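J.: Have a look at this fold, sequence not included:
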């Protein structure tokens, strides 16, 4: 009986997920200006200082949906990502995994085109987004549905380098993207701004980047999460109050973390479209969820518990 109990105990242990380790924190971000609080916090060492005694592991990703998969695989604990991938992660996990802690960036998404003067002229065109079911992809699909163009426009999810090349070669007619890619496209010959997404939202406010955490990590290491959110809030306040210094620090961090060098004029133009806040614009997340459902990317589901406000409420 003891032997059997030992065997069963070993089997149960093997089947159980590994325990959370509060002495480590894996943080995901992307090399985009809309992720500036993460970039500056990591590159300056301020996040590491705020988390003294915790081993901080930064990870750079290209798209938000890949971040969610990494969170599901327990490879990432806290992440900066678009609100739609975060909502998708929450719903897919039945509310048991990805939850949002705070806002990070607002604005900074735009619809850039060439050879198109009006929405009606989108018929028959090829428009790119960063990834299928990304925040910008869903925004484009929602916009097209609202103008009865969903069946008349080809949508192509393209990675940033491919998207830039495709637009410059005339292989696509436009793209709905976030900064700094929007300003990089606008700098190309013949490009024009068809739409700033801010024009579609009350007071021009909509979330572009949020901070999310794995629920299991939050339960296991609430004090670590509180410390991180305090550090995040500090970065947001600094960047928003010292815009020029925040831009310089963000560009430097992008170069250090991802090896990406931004033209100063493009960086300045992109920065003007982005604002930083830990708050989430009222009603924004439910609307984004409705848009995702309308695009066929999200089942009907309740969003109760999507946001865990405690750590931000405790941040000074």
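T.: That came through, no problem. Given the structure is predicted, the values throughout are model-derived calculations rather than measurements.
J.: Could you use CA atoms for every contact and neighbour count after this?
T.: Noted.
J.: And the strand or helix carrying residue 70, what's buried?
T.: In this structure, residue 70 sits in helix 64-72 according to DSSP states H and E. For helix 64-72, the neighbour count (16 or more other C-alpha atoms under 10 Å) marks 64-65, 67-68, 70-72 as buried.
J.: Which other helices and strands does it contact?
T.: strand 78-81, helix 83-92 (3 or more C-alpha pairs under 8 Å, 6 or more residues apart in numbering; DSSP states H and E).
J.: looking at those, which is closest to residue 2?
T.: When the helices and strands packed on helix 64-72 are compared by C-alpha to C-alpha, helix 83-92 sits nearest residue 2, at 40.2 Å.
J.: Residue 213 against residue 78, yeah?
T.: Yes - using C-alpha atoms under 8 Å, residue 213 is in contact with residue 78, at 4.4 Å.
J.: the more surrounded of these two?
T.: Taking other C-alpha atoms under 10 Å, residue 213 and residue 78 do not tie; residue 78 has more neighbours (28 against 24).
J.: so who does that one touch?
T.: Residue 78 is in contact with 25-28, 211-214, counting by C-alpha atoms under 8 Å, 6 or more residues apart in numbering.
J.: swap the cut-off to 10 Å and go again
T.: Taking C-alpha atoms under 10 Å, 6 or more residues apart in numbering as the criterion, residue 78 is in contact with 25-29, 58, 67, 71, 98-101, 211-215, 217-218, 225, 228-229.
J.: Equivalent analysis for residue 71, please.
T.: 26-28, 65, 77-79, 89, 97-98, 212-214.
J.: Of the residues you listed, which is the most crowded?
T.: residue 212 (31 neighbours).
J.: Filter the contacts of residue 78 down to the ones in strands?
T.: Per DSSP state E, strands hold the following members of the contacts of residue 78: 25-29, 58, 98-101, 211-214.
J.: Now flag whichever of the residues you listed is closest to residue 189.
T.: Looking across those and measuring by C-alpha to C-alpha, the closest to residue 189 is residue 29, at 30.9 Å.
J.: structure B:
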């Protein structure tokens, strides 16, 4: 038996191109099905010296996340609006082509998007849990003040300003 623990859209690619099966959906392993896959991270000195730049980046991130979620909005709780998903896959592929010169087939992106939730919440608790698990399984060795240092990784000040200005729920630390 071959297996892989991979993120979307690789999961969908393996499923469609190699007749793969999803044995475990990662969402089933996390509270409310939510876990971190990526965060916006900036050096502390850059944040201190350029808060306006970072705030504009976060504003763009929030706007794009809202746009993506609007496109993925379920029309009847069982099926995504095909026109919106098509617009989203086209936009994603155009950006990917601009950056890499390559694209994914629309059918792969559409299926992958059905298993991805886009959020402005960094889901910091899940990153802390991942760190604990990797230590427990022996993949990393935690340092003396690991938990305290990892907690300092997140500063929600500017993100919460942006969310508040847009009338959205802020992130609790």
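T.: Thanks, I have the structure now. Here the structure is a predicted model, which means the values were calculated and not measured.
J.: Where is the longest helix in structure 2?
T.: Scanning structure 2 for the longest helix, with DSSP state H as the assignment, gives helix 51-72.
J.: Buried residues of that helix, list them for me.
T.: So, applying 16+ other C-alpha under 10 Å, buried residues of helix 51-72 of structure 2: 54-55, 58-59, 61-63, 65, 68-69, 71-72.
J.: quick one: what's aligned to residue 114 of structure 2 in structure 1?
T.: Matched by TM-score structural alignment, residue 114 of structure 2 corresponds to residue 272 in structure 1.
J.: Quickly note the distance from its match to residue 247 of structure 1.
T.: According to C-alpha to C-alpha, to the nearest Å, residue 272 of structure 1 stands 10 Å off from residue 247 of structure 1.
J.: same check, this time on residue 137 of structure 1
T.: Counting by C-alpha to C-alpha, the gap from residue 137 of structure 1 to residue 247 of structure 1 is 26 Å.
J.: Looking at those two, which one has more neighbours?
T.: residue 137 (25 against 22).
J.: how about the nearest residue to that one, chain neighbours excluded?
T.: Excluding the flanking residues, the one nearest residue 137 of structure 1 by C-alpha to C-alpha, 6 or more residues apart in numbering is residue 129, at 5.3 Å.
J.: Next, the contact list for the one you found, please.
T.: 111, 135-141, 155-160, 163, 174-178.
J.: That one maps to what in structure 2?
T.: Matched across to structure 2, residue 129 of structure 1 finds no residue, judged by TM-score structural alignment.
J.: Now do the helices in structure 2.
T.: 10-17, 44-49, 51-72, 82-100, 106-113, 124-136, 146-151, 157-165.
J.: Out of the ones you listed, which is closest to residue 31 of structure 2?
T.: Of the helices of structure 2, nearest to residue 31 of structure 2 by C-alpha to C-alpha is helix 124-136, at 9.0 Å.
J.: packing partners for that closest one?
T.: helix 146-151 (3 or more C-alpha pairs under 10 Å, 6 or more residues apart in numbering; DSSP states H and E).
J.: The closest residue to residue 118 of structure 2 other than its chain neighbours and residue 110 of structure 2: what is the separation?
T.: Excluding the flanking residues, the one nearest residue 118 of structure 2 by C-alpha to C-alpha, 6+ apart is residue 65, at 6.1 Å. Residue 65 of structure 2 is 17 Å from residue 110 of structure 2, where distance means C-alpha to C-alpha.
J.: Now do the end-to-end distance for stretch 26-41 of structure 2.
T.: Terminal residues of stretch 26-41 of structure 2 are spaced 23 Å apart (C-alpha to C-alpha).
J.: Go ahead and report the secondary structure state at the closest residue to residue 176 of structure 1 other than its chain neighbours.
T.: Nearest residue to residue 176 of structure 1, sequence neighbours excluded (C-alpha to C-alpha, 6+ apart): residue 111, at 4.3 Å. Under DSSP: H, G, I helix; E, B strand; the rest coil, the three-state class of residue 111 of structure 1 is strand.
J.: and residue 111 of structure 1, how many neighbours?
T.: Other residues lying near residue 111 of structure 1 total 24 when counted by other C-alpha under 10 Å.
J.: Which residues are in contact with it?
T.: By C-alpha under 10 Å, 6+ apart, the contact list for residue 111 of structure 1 reads 127-129, 136, 139-140, 174-178, 182, 185-186, 192-197.
J.: State the distance from the alignment partner in structure 2 of residue 208 of structure 1 to residue 63 of structure 2.
T.: Aligned by TM-score structural alignment, residue 208 of structure 1 pairs with residue 37 of structure 2. As for residue 37 of structure 2, its distance to residue 63 of structure 2 is 19 Å (criterion: C-alpha to C-alpha).
J.: Kindly report the same for residue 162 of structure 2.
T.: To residue 63 of structure 2, residue 162 of structure 2 is 10 Å away according to C-alpha to C-alpha.
J.: again with residue 129 of structure 2
T.: On the measure of C-alpha to C-alpha, residue 129 of structure 2 and residue 63 of structure 2 end up 28 Å apart.
J.: swap in residue 16 of structure 2?
T.: Per C-alpha to C-alpha, residue 16 of structure 2 is found 32 Å from residue 63 of structure 2.
J.: can you check residue 11 of structure 2 too?
T.: Distance of residue 11 of structure 2 to residue 63 of structure 2, given as C-alpha to C-alpha: 27 Å.
J.: Could you do residue 55 of structure 2 as well?
T.: 12 Å.
J.: any shared contact partners between those two?
T.: residue 162.
J.: Would you mind giving the residues in structure 2 matched to the helix holding residue 70 of structure 1?
T.: The aligned range for helix 64-72 of structure 1 is empty, by TM-score structural alignment.
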